[in-house]
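In: No letters, just coordinates:
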């Protein structure tokens, strides 16, 4: 299309004698007019496409596959040919000749008047049926509207000038869309002169592909791969449209790989197009919005991360990427997808006229999961889903202090209809004292790994193994096989080892510290004294005398320390597997305001503050999970005890503030992710102890969690090691870590804080720890953390003590570093992509 400058030649000749300023004004007006006409012309392809789709809808040749509604009332409607039409807030365009279908065929409206659209023979162009034609429009060189009825072979005019001065540049044939109350159909409205016409079209159901990428666009570094969860319905074929992005799609996941070169030289956004087709050939378009950066994932990253990548002598980081269910590579399928028998608690209540507590105990007893009718019941392979439909279930009624039966089994799921919809109530504490209280649900294996009768020595380690390695050499491999879970153990009273374990805290040790005492037994149970390292591992292979684990060893193995029990040994480990709790809420009645250990309160009720309302503990389980669960007014939320590779994620804690949040207790490689702690009372915010660890836990990852601004992460003493707090938010105050005086230190080696966002440094007593923050204090018995690794601490300003031995490594205090998440980056490094479950959780 030519510009409109030639239309105004006569105008320029008339004003030739005028001032330069006036000529400049006229030229500006011409330029503006040209710009608006260009904008109008740019909308013509979409308008012509809308004309064709409009006709296809009314002819019944196109179906409506779906729709979306924007915040300003505009509809985007998906059609069965893979295209979309837009209805802009019920307002048709003002500058385009509005085409419509009415009685007799095609019409057009120009300047408020409606006329038949005529063909070259002077007859009205037909719209529907076999003889119907599809108009196209354009603007000719003189700025006049033209239309074609034969696919652009010939053009007709005489329908008026294109006037870009009116209205907006948007196009919209329809004047409105109404969705039926049951959302099964859409009614389209359009104008034909003064008449409003409409047609109702049913929504086609059963063709969908949903990609769980969160809120887009998703940013990718050069060459980066990410994996996203996918759900499909009725998809027969998929066509992927992208030139430079790598895309691999299967039934449940899609992996996207960014180009290794940014050809534009700047960050830019793009869409990956997936055209999905039903078996009838209907089409929908799915878009994944992406953004390509100009740097690689490791460029400009933290020095600590680069040292880890190169595995050089300066590296201080362990590999935490094996934490969680299935070593972090996936998450369990939905509870209903296991194929287990589903038992409906509400149905049982109604059928047998039982209370919720009675019905649940009966279900558990019938499936040999509790010891009610049998004193030896246990069921490692229950294969049931205990389903609580939406509603309230009082499992600890007012006046009932008796313990709920402990649950012994695996391969079962406790499932609701969603947090806030299914509510399991504790209206009374369990027990009457600290010694008699218990969790509501205690799901456990009875054989403790610390009982020497239940955890026989299977092999003695014969050679040293470095921290981060995967294999140990043993004297004998009898009883060891691929897939078996075992514990790698050391107990020692060697003082040289104690110096290594305590570092700069060694000179502060006291005789009554359990770690400083000689190990022994209390009956058949270990007494917990001396240096105590406990790692649970799954054997990947056995070759000769070498045992290789699926996971890295998180503590150096030095066979010189063999003063007790043969030194480093592999022992048996008894457990249950695949226990899930999901999609429900636990509701307690935690006392408010909260006082730690009931300090200063009635001594007879002090136990209620810390232990009165504890809904859930899982002990000696592997590959188990708690997800999409909320906790309201509880003393504690979740504890994983002596367990391995379990996950708790998408957890919320609300209501009255209590004692603790989610912890790994004497466990290996537990993943605790996306825990939002919003509990509160008049004295503070968040549980007294945030998410964290206690006892000989190792390899724990606390990812993207928050805790109160006047609280702290939990590090509850009794020899936890190698814990990663990754991209978390919360207070950084002393004395909220927890732990008895004789179980110090609060944490041993390899505590790692990565990109901690500090929300507060002042505790409930008003003491501010923002300046010269110490990780251990010779003058205080309650705060002793072995020198940690702190990288990217930001948020509220905090400075760490420069006293020698306070930190193992410090980088970028005051500013966030990349990668944002160490766990995510390590998974990316190990797998080559970020797993779909973690992308979805973000």
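Out: Received it, and whenever you're ready, just let me know what you need. Note that the structure is a prediction, hence the values are computed from the model and not measured.

In: Please count neighbours and contacts with C-alpha atoms only from this point.
Out: Will do.

In: Roughly how far does the residue most central in space within the chain sit from residue 822?
Out: Geometric centre of the chain, nearest residue: residue 841, 0.7 Å, by C-alpha atoms, centre = their mean. Per C-alpha to C-alpha, to the nearest Å, residue 841 is found 16 Å from residue 822.

In: Then residue 831?
Out: From residue 831 to residue 822 the distance is 14 Å (C-alpha to C-alpha).

In: higher neighbour count, the two?
Out: residue 822 (25 against 14; other C-alpha atoms under 10 Å).

In: List the contacts of the closest residue to the more buried one other than its chain neighbours.
Out: Nearest residue to residue 822 in three dimensions, chain neighbours excluded: residue 726, at 6.5 Å (C-alpha to C-alpha, 6 or more residues apart in numbering). The contact partners of residue 726, by C-alpha atoms under 8 Å, 6 or more residues apart in numbering, come to 701-704, 753-756, 821-823.

In: Okay, one more to line up with it:
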């Protein structure tokens, strides 16, 4: 843990010196009047050799009172005397990232630009695959008859092709007309398949589910199967161990060294996984302490990322995407191999449930999960685009995947339990997606279960709810240019007390606009008056809107509190820095959103 702690403290203390100051969170002294031009920044070189990361002496800082479960500071808020919002201003945080990226030093926050389909470099494709029209297999929209069997036949035929589009002409299709069903209605397996409709709005393609499903273990309120289950492979979601990592690596690195790479090949999908109870010490949570009831954390499997191998030289592996976590050779870091599906998509379809009750959290399995729409497991380079969910208590979950995009997703209708949830995945991008339910889903967009490098971008939810971080150790999550509730919200993060903390390092809010209506509320990110709600290393840049108060020592940085900043979007700025310009697909997406 020595190396791990040194890496962690170096980053945290450096950020604290630059960004927090331990007192007033008004970072006006760090503001700069000019936004650096990413196009003028040199391309970051990929080193051909990887020297062992050196551990510099820790910098000396003035003592700061830090909260621990045994000595939590009183809820003293950060300064609330920041000037009122003014014209957006650029800040030192972005310049610091560019300098660190070019020099190879420890990054102030991860590079989130690799999130999404093809790491954001390419538009969602429109392949000329064979088309299978559901009406050719007996489905008939708007006839008020069950279409499930015909649609399943269409999908079965399409999966035999080497690339296929299952086409749903406009109209309403009935898929859940029977009750007492205990299994998913539609099961999809494999790659190169698109479900495509003729529009997700009114008058487009609607898949309607009248009856909810049942669970064989109803006492476990999360166990109802989804209406549609999509699996990219039969591989275990945890993968199969191949070898161990033998050298240190840090956030932002593309290289890892293993004991034996002979069983690995370029283009393999891998999982980098910490599995060592010796790592589950207070050092991993500085300045906090491991709590007695944290049985899952104590198992020592609290850091994991999905990656793809770009190349191999000896026992040195080059990754296609950068690490979003530090790796210490002092602990048992495993490299596992996993098989993922690819090029799966859903486009231009509305998924409409029949959940009509007034939602009550954990009242019963009916309220929590009986109306679950879609679960996707084990995919890379896949997407959902232009979709709508109405009247569900769970909409969409993405698991054991990487390089996945959700674009233009809309949620409406009756309030339910869970919005879009990303878990056990790397580099999922949720962009231009909105919860338009009156009071929002109880848990808004969020992460859980070791999710990493997740980006929620230019999206929104109502003021009555807030983001979800559902415990089991997600890390490196970016809420980027989000309009959503926070202060005084009635929903939000969840998770078992045994699976705390809710979030590990690098929970980043960039230009988050708090729509809440409870100015002055104090947010305790590491509560000691409850067995829930533990968040590590909060990084807030450009937080504005309602004026919540925060406890200084709980923030790794709090820049420009009360004012939005330049660059407007961290994801876009990092992507432009890497590619030299924003890709056309993203410019077009932003343009269309402004025109709506």
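Out: Sure, I can see it. Everything numeric here is computed off the predicted structure, so don't read it as measured data.

In: related to what we said a few turns ago, quick one: what's aligned to the residue nearest to residue 822 of the first structure in the second structure?
Out: Using TM-score structural alignment, the equivalent of residue 726 of the first structure in the second structure is residue 480.

In: Quick check: buried residues in the biggest helix by length in the second structure?
Out: The longest helix of the second structure (DSSP state H) is helix 2-15. Residues 3-15 are the ones in helix 2-15 of the second structure that count as buried (16 or more other C-alpha atoms under 10 Å).

In: Equivalent analysis for stretch 308-325 of the second structure, please.
Out: Result for stretch 308-325 of the second structure [16+ other C-alpha under 10 Å]: buried residues 308-312, 315-325.

In: can you check stretch 465-481 of the first structure too?
Out: Under the neighbour-count criterion of 16+ other C-alpha under 10 Å, stretch 465-481 of the first structure has 465, 468-474, 476-477, 480 buried.

In: any idea which element the closest residue to residue 715 of the first structure other than its chain neighbours lies in?
Out: Distance criterion C-alpha to C-alpha, 6+ apart; nearest residue to residue 715 of the first structure, sequence neighbours excluded, is residue 737 at 4.7 Å. For residue 737 of the first structure, there is no host helix or strand (DSSP states H and E).

In: What residue in the second structure is paired with residue 737 of the first structure?
Out: Match for residue 737 of the first structure (TM-score structural alignment): residue 493.

In: same deal with residue 673 of the first structure?
Out: By TM-score structural alignment, residue 673 of the first structure lines up with residue 431 in the second structure.

In: my guess is that match meets residue 408, correct?
Out: Yes: contact status for residue 431 of the second structure versus residue 408: in contact at 6.6 Å, counting by C-alpha atoms under 8 Å.

In: These two: who's more crowded?
Out: residue 431 (24 against 20).

In: Nearest residue to that one in space, please, no chain neighbours.
Out: In this structure, residue 431 of the second structure finds its nearest non-sequential neighbour in residue 457, 4.6 Å apart by C-alpha to C-alpha, 6+ apart.

In: and the one you found, what pairs with it in the first structure?
Out: Using TM-score structural alignment, the equivalent of residue 457 of the second structure in the first structure is residue 703.

In: does residue 701 of the first structure count as helix, strand or coil?
Out: The local conformation at residue 701 of the first structure, judged by DSSP: H, G, I helix; E, B strand; the rest coil, is strand.

In: Residue 440 of the first structure maps to what in the second structure?
Out: Aligned counterpart of residue 440 of the first structure in the second structure: residue 227 (TM-score structural alignment).

In: Next one: its match from residue 420 of the second structure, what distance?
Out: From residue 227 of the second structure to residue 420 of the second structure the distance is 15 Å (C-alpha to C-alpha).

In: Just the terminal-to-terminal distance for stretch 467-479 of the first structure.
Out: For stretch 467-479 of the first structure, the end-to-end distance is 25 Å (C-alpha to C-alpha).

In: from the buried residues of stretch 308-325 of the second structure, which is closest to residue 382 of the second structure?
Out: Checking these against residue 382 of the second structure by C-alpha to C-alpha gives residue 308 as the nearest, at 14.5 Å.

In: ok so that closest one is a strand residue?
Out: Yes: assigned with three-state DSSP, residue 308 of the second structure falls within a strand.

In: Enumerate every residue touching the closest residue to it other than its chain neighbours.
Out: The shortest distance from residue 308 of the second structure to any non-neighbouring residue, by C-alpha to C-alpha, 6+ apart, is to residue 269 (4.5 Å). Residue 269 of the second structure makes contacts with 306-309, 337-340, as judged by C-alpha under 8 Å, 6+ apart.
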